[in-house]
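J.: no sequence on this one, just coordinates:
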């Protein structure tokens, strides 16, 4: 699994109430329950709300703005 940070945290513009925006690439297909499990795990270890998505789930008009901000997280 690879995670890419984007949004206010990646731009160093986060506030105390900001969520963490992550794009994730899985090495194998995952189902909805596994996807939610990953999001909940990340929220637990990061201590904040996580907006988790995949590159394929990005709406076309958001794709380029999001992809220009991405930082390889882990």
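T.: Nice, I can see it. Since we're looking at a predicted model, the values are computed, not measured. Residues are numbered from 1 along each chain as shown.
J.: from here on, contacts and neighbour counts on C-alpha atoms
T.: OK.
J.: quick one, longest helix in the chain?
T.: helix 32-46 (DSSP state H).
J.: tell me which strands and helices the following helix or strand past that one is in contact with?
T.: Using DSSP states H and E, the next helix or strand after helix 32-46 towards the C-terminus is strand 50-53. Packing partners of strand 50-53 (3 or more Cα pairs under 8 Å, 6 or more residues apart in numbering; DSSP states H and E): strand 20-25, helix 32-46.
J.: here comes the other one, which I'd like you to weigh against the first:
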């Protein structure tokens, strides 16, 4: 297993339980971490789909918990909120977490 793959698997295992606790039924990493181009200072971009409806406050709470657990800046987007012009690229590069 390459160090990139090992890093992804470590990240996935760290956050999968947290995502489930917040009622996330589907999640993926995209951006530099998904492409294997992340640097130490790179943020982590995560797509989520919740079971049922969640509020913006729920999304913010999830973001804060992820940042605390990963000790990195995290961006959390929902699949439904993806901008149409970016959607295809993001979905092509996503790597499943859940």
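T.: Here it is on my side, so go on. Everything numeric here is computed off the predicted structure, so don't read it as measured data.
J.: need the TM-score from the superposition.
T.: The TM-score (TM-score structural alignment, normalised by the length of structure 1) is 0.94; 74 aligned residues with a Cα RMSD of 0.8 Å.
J.: so for the longest helix of structure 1, what gets flagged as buried?
T.: 35, 39-40, 42-43 (16 or more other Cα atoms under 10 Å).
J.: equivalent range in structure 2 for it?
T.: Counting by TM-score structural alignment, helix 32-46 of structure 1 pairs with residues 56-70 of structure 2.
J.: mean deviation of that stretch from structure 1?
T.: Its matched residues in structure 1 lie on average 0.7 Å from stretch 56-70 of structure 2 after superposition (mean Cα distance after the TM-score superposition for structure 1).
J.: off-centre distance for that stretch?
T.: Centroid separation for stretch 56-70 of structure 2 versus its chain: 11 Å, with Cα atoms, centre = their mean, to the nearest Å.
J.: now swap in stretch 42-54 of structure 1 and tell me
T.: Relative to its chain's centre, stretch 42-54 of structure 1 lies at 7 Å (Cα atoms, centre = their mean).
J.: contacting residues around it?
T.: For stretch 42-54 of structure 1, contacts defined as Cα atoms under 8 Å, 6 or more residues apart in numbering pick out 18-25, 39.
J.: out of these, what pair is the most spread apart?
T.: 18 and 25 (22.6 Å; Cα to Cα).
J.: from residue 6 of structure 2, how far off is residue 16 of structure 2?
T.: 15 Å (Cα to Cα, to the nearest Å).
J.: of the two, who's got more company?
T.: residue 16 (14 against 11; other Cα atoms under 10 Å).
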